[in-house]
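Student: just to be clear, the model below is a prediction. Sequence and coordinates:
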Amino acid sequence: MAFFLETLFGGLMAGMLYALVALGFVLIFKASGVFNFAQGAMVLFAALAMARFAEWIPQWTGIENKIVSNVAAFIIAAAIMFVCAWVIERLVLRHLVNQDAATLLMATLGITYFMEGVGQTLFGSEIYKIDIGMPKDPVFLLDSVFDGGVMVNQEDVIAAVIAACLVAALSVFFQKTSTGRALRAVADDHQAAQSIGIPLNRIWVIVWCVAGIVALVAGMIWGSKLGVQFTLTTVALRALPVVILGGLTSVPGAIIGGLIIGVGEKLSEVYLGPYVGGGIEIWFAYVLALVFLLFRPQGLFGEKIIDRV
């Protein structure tokens, strides 16, 4: 039972990180109605900025305090993501207002390769480290209930708490603020939103800024766990099944979908992997997403689209 709980907790922690990355996809889709393939590149770019500035600031200023350098690096990386959002809106999205979703999709693919190339040019292509002081040693819980207790990774717990707080804040933002309601209106119909005075260009800048902050937090956490390297792009794309499962327009769906896939990956790998030769954790999420695309393409919490002729 203790081993099962360890696996379950590990899956829940991984699921929260998947949900955090998936939020970026949901945010862009809610505001523009297009699936943002650049989200993985945004995670990588933000993590590279955070890692490199945390390394450069002590060299430039002589300040050796790790907390100060990390906070300063986070602020600079966040400012860079804001600038990226403004540039993307000004040079790309502004010229594609009211265009087909396929056109916007291709634009995000172009943004992906551009950000990957610029990130490599500015920050390098080595493997970099982000050390934000999260403890990496495991702790043992429920010693009095199970022999030896249940091992839980402290870093995973802290990362999951950070992700949960950000998810909760974004949920309140979408449901309780006028800007959040404007974002939902823009997602429903660009032309209708403009006709009632909602500034489409400003809304897109806001949502890309928010998605950039989400990408920065996700990149910081994943970079702390795995190191900042170009494989972070593929890690981010593992959130695609989360979005399909939860629904492209649902923030709660991203949370539930992330938890389901995180737990499903861990449990299937541990309990079914030995019978099929292992490797289930790699493809489990994509097979589950395929099943949902066949039988419930709108996801668990997505809105069912009904076309009337």
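Tutor: In hand now; what should we look at? Note that the structure is a prediction, hence the values are computed from the model and not measured.
Student: make it CA atoms for all contacts and neighbour counts henceforth
Tutor: Fine.
Student: now do stretch 248-265: distance to the chain's middle.
Tutor: Taking Cα atoms, centre = their mean, to the nearest Å, one finds the center of stretch 248-265 at 12 Å from the center of the full chain.
Student: what does that stretch contact?
Tutor: Stretch 248-265 is touched from outside by 7-20, 22-23, 25-27, 29-30, 167, 171, 239, 242-243, 245-247, 280-282, 284-285, 298-303, with contacts defined as Cα atoms under 8 Å, 6 or more residues apart in numbering.
Student: show me these that map onto helices.
Tutor: Using DSSP state H to define helices, the subset of the contacts of stretch 248-265 located there is 7-20, 22-23, 25-27, 29-30, 167, 171, 242-243, 245-246, 280-282, 284-285.
Student: pull out the buried positions in the helix or strand containing Ala160.
Tutor: Of the helices and strands defined by DSSP states H and E, Ala160 is found in helix 154-176. Of the residues in helix 154-176, those buried by neighbour count under the rule 16 or more other Cα atoms under 10 Å are 154-157, 159-160, 162-164, 166-167, 170, 174.
Student: again with stretch 2-15
Tutor: If you call a residue buried by 16+ other Cα under 10 Å, then stretch 2-15 has these buried ones: Ala2, Glu6, Thr7, Leu8, Phe9, Gly10, Gly11, Leu12, Met13, Ala14, Gly15.
Student: pick out whichever of these sits closest to Ser125.
Tutor: Distance ranking of those against Ser125, using Cα to Cα, places Ala14 first at 25.9 Å.
Student: what about the closest residue to that closest one other than its chain neighbours, how many neighbours?
Tutor: Computed as Cα to Cα, 6 or more residues apart in numbering, the closest residue to Ala14 that is not its neighbour in sequence is Gly262, at 5.3 Å. Counted with other Cα atoms under 10 Å, residues neighbouring Gly262 total 27.
Student: what about Gly262, which helix or strand?
Tutor: For Gly262, the enclosing helix or strand under DSSP H and E is helix 251-271.
Student: could you identify the helix or strand that succeeds that helix?
Tutor: helix 273-276.
Student: just to revisit the earlier point, could I get the buried residues of stretch 2-15 as a markdown table with distance to Val83?
Tutor: Below are the buried residues of stretch 2-15 laid out as a markdown table (distance: Cα to Cα, whole Å):
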| residue | distance to Val83 |
| --- | --- |
| Ala2 | 48 |
| Glu6 | 42 |
| Thr7 | 41 |
| Leu8 | 40 |
| Phe9 | 37 |
| Gly10 | 36 |
| Gly11 | 35 |
| Leu12 | 34 |
| Met13 | 31 |
| Ala14 | 30 |
| Gly15 | 30 |
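Student: below is structure B, check it against A:
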Amino acid sequence: MSPDVSFFIEVVVGGLLSGVMYALVAIGFVLIYKTSGVLNFAQGAMVLFAALTFVSLVERGLLVPAAFAATLAVMALVGLAVERAVLRPLVNQPPITLFMATLGVAYVIEGAAQLAWGTQVHALDLGIDDTPLEFGGVLVSRFDLVAAAIAGVLVAVLTLFFHTTRTGLAFRAVADDPLAALGIGLRLPRIWSAVWIASGVVALVAGLLWGARLGVQFSLSLVVLKALPVLVLGGFDSIAGAIVAGLIVGAAEKLAEVYLGPVIGGGIEGWFAYVAALALLLVRPAGLFGRRSVERA
């Protein structure tokens, strides 16, 4: 294999693995949006809060398994509290009202994290060696491979949950048609609570992986901005779309940075995905996998 081909493959694989991390954050958005139509801008703050809680508990002497279990319980309670205290009283309000509510929740969660754990930056070591592995002359990050595997396991667990459990099947029914689900006796508040808890769990996994990569600091909440182009491309109501779009965004921005950056200037990786998302919005507002809204006159 020629060096140019090997380098191209390395760039593509690195981008795909980064895209898995983007998709992991986007899945938290999709879970909420599918059932309630709420764009949960607090997802980034939940990612930060989860990572900060875990690393703070470990630094205070708690063993890693115990810290993970405690943080898991905390994030489930955070998700449940947000749904009960903020979103449930605002049911049937305009989408902009719900969006602004989640924006306010984001600042409340960040403030609570600061009060509880302080503002210092923490290093998060998950024990994953980041030395590159070589496959046929192509170097791949070991950490990225492990992170992709963890994300794959999480997606598989969510898929099994939604297809084999009563709560999961109820979730799918609510996502497909909330009024019909209500008509057959499904309790929507219970489903919404379960989904917000699941969103908190997803935030924990994303927080640990992103915190290990970037360090646990308050700018970690801005990882939510990386998920927005993924949501636009994949569709706000499609988990499969979030995964595929995450891979597309990750690979595209890496290729753009490497091959277009020297021509039009550096920093293209930071905004290329937004340009692609904007272009898609002009021709397919629902995204590649999102359902188009149908209005009958």
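Tutor: Now that the structure is in, tell me what you want to look at. These figures come from a predicted structure and were not determined experimentally.
Student: Gln120 of the first structure maps to what in the second structure?
Tutor: Under the alignment (TM-score structural alignment), Gln120 of the first structure pairs with Gln114 in the second structure.
Student: quick check: next helix or strand after whichever strand or helix holds its match?
Tutor: Here Gln114 of the second structure sits within helix 95-117, counting by DSSP H and E. Next in sequence after helix 95-117 of the second structure, counting helices and strands by DSSP H and E, comes strand 132-135.
Student: ok, the aligned residue in the first structure for Ala51 of the second structure to Val83 of the first structure distance?
Tutor: Ala51 of the second structure maps onto Ala47 in the first structure, with residues paired by TM-score structural alignment. Distance, Ala47 of the first structure to Val83 of the first structure, using Cα to Cα, to the nearest Å: 15 Å.
Student: more neighbours, those two?
Tutor: Set Ala47 of the first structure next to Val83 and count neighbours by other Cα under 10 Å: Ala47 wins out with 31 against 16.
Student: about what we covered before: residue range for the helix holding Gly262 of the first structure in the second structure?
Tutor: Following TM-score structural alignment, the partner segment of helix 251-271 of the first structure in the second structure covers residues 239-259.
Student: buried ones in that stretch?
Tutor: Using 16+ other Cα under 10 Å as the burial criterion, the residues of stretch 239-259 of the second structure that qualify are 239-257.
Student: and stretch 91-107 of the second structure, by the same measure?
Tutor: Result for stretch 91-107 of the second structure [16+ other Cα under 10 Å]: buried residues Leu98, Phe99, Ala101, Thr102, Leu103, Val105, Ala106.
Student: can you list these in JSON lines and add distance to Leu280 of the second structure?
Tutor: Formatted as JSON lines, these follow (distance: Cα to Cα, whole Å):
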{"residue": "Leu98", "distance to Leu280 of the second structure": "25"}
{"residue": "Phe99", "distance to Leu280 of the second structure": "23"}
{"residue": "Ala101", "distance to Leu280 of the second structure": "28"}
{"residue": "Thr102", "distance to Leu280 of the second structure": "26"}
{"residue": "Leu103", "distance to Leu280 of the second structure": "25"}
{"residue": "Val105", "distance to Leu280 of the second structure": "30"}
{"residue": "Ala106", "distance to Leu280 of the second structure": "28"}
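Student: so which of those is the closest to Val86 of the second structure?
Tutor: Looking at these and their distance to Val86 of the second structure, the nearest is Ala101, at 7.2 Å (Cα to Cα).
Student: need the counterpart of the closest one in the first structure.
Tutor: Using TM-score structural alignment, the partner of Ala101 of the second structure in the first structure is Ala107.
Student: what of Leu222 of the second structure?
Tutor: Leu222 of the second structure maps onto Thr234 of the first structure when the alignment is built from TM-score structural alignment.
Student: gap between that match and Phe37 of the first structure?
Tutor: Distance check for Thr234 of the first structure against Phe37 of the first structure: by Cα to Cα, it reads 11 Å.
Student: also Ile280 of the first structure?
Tutor: When Cα to Cα is applied, the distance between Ile280 of the first structure and Phe37 of the first structure equals 25 Å.
Student: in the one helix or strand Val224 of the second structure maps to, what's buried?
Tutor: Counting by DSSP H and E, the secondary-structure element that holds Val224 of the second structure is helix 224-234. The neighbour-count check on helix 224-234 of the second structure (16+ other Cα under 10 Å) flags Val224, Lys226, Ala227, Leu228, Pro229, Val230, Leu231, Val232, Leu233, Gly234 as buried.
Student: the helix holding Ala160 of the first structure against the second structure, how far on average?
Tutor: After superposition onto the second structure, helix 154-176 of the first structure lies on average 1.5 Å away from the residues it aligns with, using mean Cα distance after the TM-score superposition for the first structure.
Student: so that helix versus helix 251-271, what angle?
Tutor: Using axes from the mean of the first three to the mean of the last three Cα atoms, to 10 degrees, one finds that helix 154-176 of the first structure and helix 251-271 are set 150 degrees apart in direction.
Student: counting by contacts, list what helix 154-176 of the first structure packs against.
Tutor: If you count contacts as 3 or more Cα pairs under 8 Å, 6 or more residues apart in numbering; DSSP states H and E, helix 154-176 of the first structure packs onto helix 2-32, helix 178-188, helix 200-226, helix 251-271.
Student: which one of those lies nearest to Ala72 of the first structure?
Tutor: That would be, of those and by Cα to Cα, helix 200-226, which comes in at 13.5 Å.
Student: quick one: that closest one to the second structure mean distance?
Tutor: Superposed on the second structure, helix 200-226 of the first structure shows a mean distance of 0.8 Å to its aligned residues (mean Cα distance after the TM-score superposition for the first structure).
Student: show me what that helix is packed up against.
Tutor: Packed against helix 200-226 of the first structure by the contact rule (3+ Cα pairs under 8 Å, 6+ apart) you find helix 2-32, helix 39-61, helix 66-91, helix 154-176, helix 178-188, helix 190-195, helix 232-237.
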